[in-house]
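[1] This is a predicted model, with the sequence first.
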Amino acid sequence: MTVRLYDTKAAALRDFIPLRDGEVGLYVCGPTVQSSPHIGHLRSALVYDQLRRWLNYRGYAVTLVRNVTDIDDKILDAAALEGGSEQWWARAYRYELEFTAGYTALGIQPPTYEPRATASIPQMQEIIARLIDNGHAYAAQDGSGDVYFDVKSWPSYGELTRQSIDNMEAAADADPRAKRDARDFALWKGHKESEPESAAFTSPWGAGRPGWHIECSAMSRRYLGPAFDIHGGGLDLRFPHHENELAQSTAAGDAFANYWVHNGLVNINGQKMSKSLGNSVYAADLLSAARPIVVRYYLGSAHYRSTIDFNDGSLAEAEAALDRITGFFERVDRRLTGTRFVGGGAPVIPDAFAEAMDDDLAIPQALAVLHDTVRSGNAALDAEDLEAAATARGHVLAMTEVLGINPSTPEWNTGGTSAADAALAKLVERLIADRQAARAAKDFAAADRIRDELTSAGITIEDSQTGSHWSIEQ
């Protein structure tokens, strides 16, 4: 029952041992709300939802903190490009709501806390002051109000990504003129005349706003304490963001994260997703292309550390996989109706599934167990082994519940039936009624012809004690 996670900092699988028995503190870098969420944002949030659900299953009480970066260069620049038609903070909130809607649609559980950066300015300033006192930060001498982290003062800088400071490029997060070293990064950014007054906060170093990296150090400390269990985020955040977080927090005297977990990115048709290529897939487009449960299945089916490739067939494959699960539930529930096995067996996670999930959240292997169980359950139904079928149903229910893909959960059944689906169902059910009438009249040739026509169209007919039922072949 030991959960193992790949720790990026150690570059190895480690047994997960929480700092406090039975509790897990998990901090995840959330979005910078400058524009609409894309497929990569959804994938990252889903990964940590899966991890949280599994840790819950293993008996841990998880405190998940996912921040919102609501003040940043990109947010201010985007608002400025619109000529002041929308305040930066209003723009940030508008996009924050879009992110929340996307998470909710995918069944991603709300975080325990979802702090905005602008609500933790005093905590950021407190860490900056400690860094200055400890000799690891300095205020610029040009009167700009900028404060920088002195990377050469911290010998461990680069340990997360195993880089030598001599091989690093200059930090591009502030004007380099006031820096002692071009690789020093901004902790506090003095207010500029070109920026709105509403983006300036008072500080001991002058009016200004926080640098990006200090925001997460302050919010993780505020909500989880100076030491916590797991820090998560996308692989693209390892450097410089997470490297800088680690350096400034530990240099300020905090133990910070005990494990570093990073999820892989999303490619589009074999290419890296980027604005310059114009190949971004946005959450709204993705969720309009398929049912949300299908999108969740697709985004959550690969190993979390792998890069996934989104292409035209991705959602169709996920839809087919879910249809096999749904079809089994429908079939087994029909057959068990009126028997002592009605409702299926106890919802128990199979050992093989648990072993896969414990092994660094190996969801592809866990899904293989799930689909093997669906196949064995269908075979049991074919053999009229109702006890085995009921047991399989309980296993499938437990596995889909912990993965958040149980198709019978009410949250996945709010969209209704499409007009095309309704028309197909009406036609098929009319043909099934005609077949039943032919069988009753002992016109077996007509009944067989109707069945053959349905089969040729990819419709499977199953005759049972409760009547004839149809499904689309997968």
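    Structure received.

[2] okay, CA-based contacts and neighbour counts for the rest of this
    OK.

[3] hey, where'd the helices end up in this structure?
    Using DSSP state H, the helices of the chain run over 39-57, 73-81, 88-105, 121-133, 212-224, 243-251, 283-289, 292-299, 314-336, 351-358, 363-382, 386-403, 419-440, 444-456.

[4] Just the buried residues of the longest one, please?
    Within helix 314-336, the residues that qualify as buried by neighbour count (16 or more other Cα atoms under 10 Å) are 315-316, 318-319, 321-325, 327-329, 331-336.

[5] Then stretch 122-141?
    Buried positions in stretch 122-141, judged by neighbour count with 16+ other Cα under 10 Å: 123-125, 127-132, 136-140.

[6] Using CSV, lay out the helices of the chain together with distance to Ser471.
    Formatted as CSV, these follow (distance: least, Cα to Cα, whole Å):
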stretch, distance to Ser471
helix 39-57, 30
helix 73-81, 49
helix 88-105, 27
helix 121-133, 57
helix 212-224, 49
helix 243-251, 52
helix 283-289, 22
helix 292-299, 18
helix 314-336, 7
helix 351-358, 28
helix 363-382, 14
helix 386-403, 18
helix 419-440, 10
helix 444-456, 10
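
[7] For Leu19, which of those helices is the nearest?
    helix 212-224 (11.4 Å; Cα to Cα).

[8] which residues touch that closest one?
    Contacts of helix 212-224 with the rest of the structure, by Cα atoms under 8 Å, 6 or more residues apart in numbering, involve 25, 27, 29, 63, 65, 67, 69, 72, 113, 115, 117, 120, 123-124, 127, 187, 226-227, 241-242, 244-246, 248-249, 256.

[9] Quick one, which of these are buried?
    25, 27, 29, 63, 65, 67, 69, 72, 115, 117, 120, 123-124, 127, 187, 226-227, 242, 244-246, 248-249, 256.

[10] Give me the distance between His404 and His191.
    You called it His, but residue 404 is Gly. Between Gly404 and His191 the computed distance is 45 Å (Cα to Cα, to the nearest Å).

[11] Could you do Met168 as well?
    From Met168 to His191 the distance is 28 Å (Cα to Cα).

[12] ok, and here's another one to check against it:
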Amino acid sequence: MTTIRLHNTKTRRREDFVPIDPANVRMYLCGPTVYDRAHLGNARPSLVFDVLFRLMREVYGADHVTYVRNFTDVDDKINARAAESGRAIGDITAETIGWYYEDMDALGVLRPTHEPRATGYIAQMITMITDLIAKDNAYEAEGHVLFAVDSYADYGALSGRSTDDMIAGARVEVAPYKRNPMDFVLWKPSGDGQPGWDSPWGYGRPGWHIECSAMAHDLLGESFDIHGGGNDLQFPHHENEIAQSCCAHPQGEFARYWIHNEMLQVEGKKMSKSLGNFFTIRDLLDEGVPGEVIRLVMLGTNYGKTMDWTESRRAEAEGTLRKWYGILHGHGFGPKLIDALKADGKWQSDAEFIGVLANDLNTPGAIARLHVLSKGKTPAALAGFAHGLEMLGLVSDWADIPLFEGGEAGPDIAPAIAARVDALLADRAKARAAKDWGRADEVRDILTTAGVQVTDVGGQATWAPGPDFDAAKLGDL
């Protein structure tokens, strides 16, 4: 069986993934707060966990993976949006969840096994809060219930922050009823026009953090394998989840592995409305950027590194997919051919592709491997390539393989042109081996000028024609 290695935020090192129960690998992702359209950064954790979900299903079997991603549908941001618009909270959350599905479907994101909504788990939250009070891990004060951070000795271990750092850098509400400034709200009173439920502490609603602990426990148990989200959730959200869950269920581990993705930039700058570089997934789709292109750009950077969305990367991704989809169309890939390959035992993953992907979700390396696999000359030889595209979510429906605008399946690369590029790459490799850096740079410049996109992984170079590919600039053929 393939060994999966993941960087565990909890231990700050890369570890072999060993599931609690190989027959039921369990993972939880903090999902969206549903009050507005998902922007590009919101999509990254969903894409990361989608690839992880696909990999787990490939290694352990589709029926042996349980994936939970929640919807936060009770939150002060939602309340504020309702007050501003005059619309009912239920209408806003229902509409926003519909938008989220549309956008994630366009990006090829699979639906998780369970998609709980916070409002459906209020009873479980009340039960957990009651238990925490009974164990002196929480207390009631002025209609609020707060978790007593001092009652959990390991608080701060996930993020590695001191108490002073946490107070300085967190969204910590200072209130006179708190015993400790770090204590966080488990339950708070609701006023007129705010959603609320009856509880032992009066009419109110849950704080932000308790929902994920209650839903994870109900759907995955006291101990499960993987929990994750964006880096911005490490503190306070995930830190608070750990504290309340481990105090409520001290015999469990809560999550054994923590996976956090880095943030996103646009053209080298933080995405923000003030800089005019803020856009949603829907903005890109409406501008004509295919969902597959958005997905490939985002998978082109390892989840643990900051991703930079640039126009050049978008164009490069579109050129790559134009070529790849052209190969599939040119060899007749579709449901009948896939069924035939399966019947012949040839529809299977490429071992090297899976091995690269299993090394801490190395999506850039997996993409580089697809460039190599795309050079197959027959459908059987291309089976690993096609399977890899499906694994990365770049083909969702074999009956409807994308064919980009104008019906073009990609540039027609004549054998002589391909041979010229291969010869230049061989020349560059020879020059590098001889440490003839002048010649290596000369060849590199020829390829760059001609619009050839070269990927170097593990000492092996692969190439694809970019959007500005011009064979005439390759020199003598």
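    Cool, got the structure. Here the structure is a predicted model, which means the values were calculated and not measured.

[13] Give me the more crowded residue out of Met168 and His191 of the first structure.
    A count of neighbours by other Cα atoms under 10 Å puts His191 above the other of Met168 of the first structure and His191, at 20 against 12.

[14] So the more buried one is in contact with Ser203, correct?
    No - applying Cα atoms under 8 Å, one finds His191 of the first structure not in contact with Ser203, separated by 10.7 Å.

[15] so what's the closest residue in space to Ala61 of the first structure that isn't next to it in sequence up against?
    Counting by Cα to Cα, 6 or more residues apart in numbering, Ala61 of the first structure lies nearest to Glu23, which is 4.8 Å off, once chain neighbours are set aside. When contacts are counted by Cα under 8 Å, 6+ apart, Glu23 of the first structure touches Tyr60, Ala61, Val62, Thr63.

[16] 6 Å - rerun?
    Neighbouring residues of Glu23 of the first structure by Cα atoms under 6 Å, 6 or more residues apart in numbering: Tyr60, Ala61, Val62.

[17] burial of whatever residue of the second structure lines up with the last one, as a residue count?
    What that stands for is Val62 of the first structure. Here Val62 of the first structure is matched to Val65 in the second structure, going by TM-score structural alignment. Neighbour count of Val65 of the second structure, defined by other Cα under 10 Å: 23.

[18] Same check on the one 4 residues further on?
    By the criterion of other Cα under 10 Å, Arg69 of the second structure has 25 neighbours.

[19] My guess is it contacts Leu29. True?
    Yes - assessed by Cα atoms under 6 Å, Arg69 of the second structure is found in contact with Leu29 at 4.8 Å.

[20] quick one: Ser349 of the second structure from Asp468 of the second structure, how far?
    Taken as Cα to Cα, the span from Ser349 of the second structure to Asp468 of the second structure is 32 Å.

[21] Ok, Ala94 of the second structure next?
    Ala94 of the second structure sits 43 Å away from Asp468 of the second structure, going by Cα to Cα.

[22] Tell me which residue of the first structure lines up with Val145 of the second structure.
    Aligned partner of Val145 of the second structure by TM-score structural alignment: Val147.

[23] Could you find the closest non-adjacent residue to that match?
    Nearest one to Val147 of the first structure, counting by Cα to Cα, 6+ apart, is Ala139 at 4.3 Å.

[24] Same question for Arg439 of the second structure.
    Arg439 of the second structure sits nearest to Ala431 (Cα to Cα, 6+ apart), 6.1 Å away.

[25] repeat for Leu285 of the second structure
    Spatial nearest neighbour of Leu285 of the second structure, chain neighbours left out: Gly291 (6.7 Å); criterion: Cα to Cα, 6+ apart.

[26] same check, this time on Val342 of the first structure
    Using Cα to Cα, 6+ apart and skipping the chain neighbours, the partner closest in space to Val342 of the first structure is Leu336 (4.7 Å).

[27] Surely the one you found is in contact with Gly344?
    No - applying Cα under 6 Å, one finds Leu336 of the first structure not in contact with Gly344, separated by 7.4 Å.

[28] Tell me how far the nearest residue to Asp350 of the second structure once chain neighbours are set aside lies from Arg54 of the second structure.
    In space, and not counting its chain neighbours, Asp350 of the second structure is closest to Gly384: 4.9 Å by Cα to Cα, 6+ apart. With the distance defined as Cα to Cα, Gly384 of the second structure ends up 16 Å from Arg54 of the second structure.

[29] So for the two, which residue has more residues nearby?
    More crowded of Gly384 of the second structure and Arg54, by other Cα under 10 Å: Gly384, with 23 against 19.

[30] quick one: what's aligned to the more buried one in the first structure?
    In the first structure, Gly384 of the second structure lands on His395 (TM-score structural alignment).

[31] Quick check: its match vs Pro31 of the first structure, distance?
    Distance, His395 of the first structure to Pro31 of the first structure, by Cα to Cα: 36 Å.

[32] now do Ala171 of the first structure
    Using Cα to Cα, one gets 21 Å for the distance from Ala171 of the first structure to Pro31 of the first structure.
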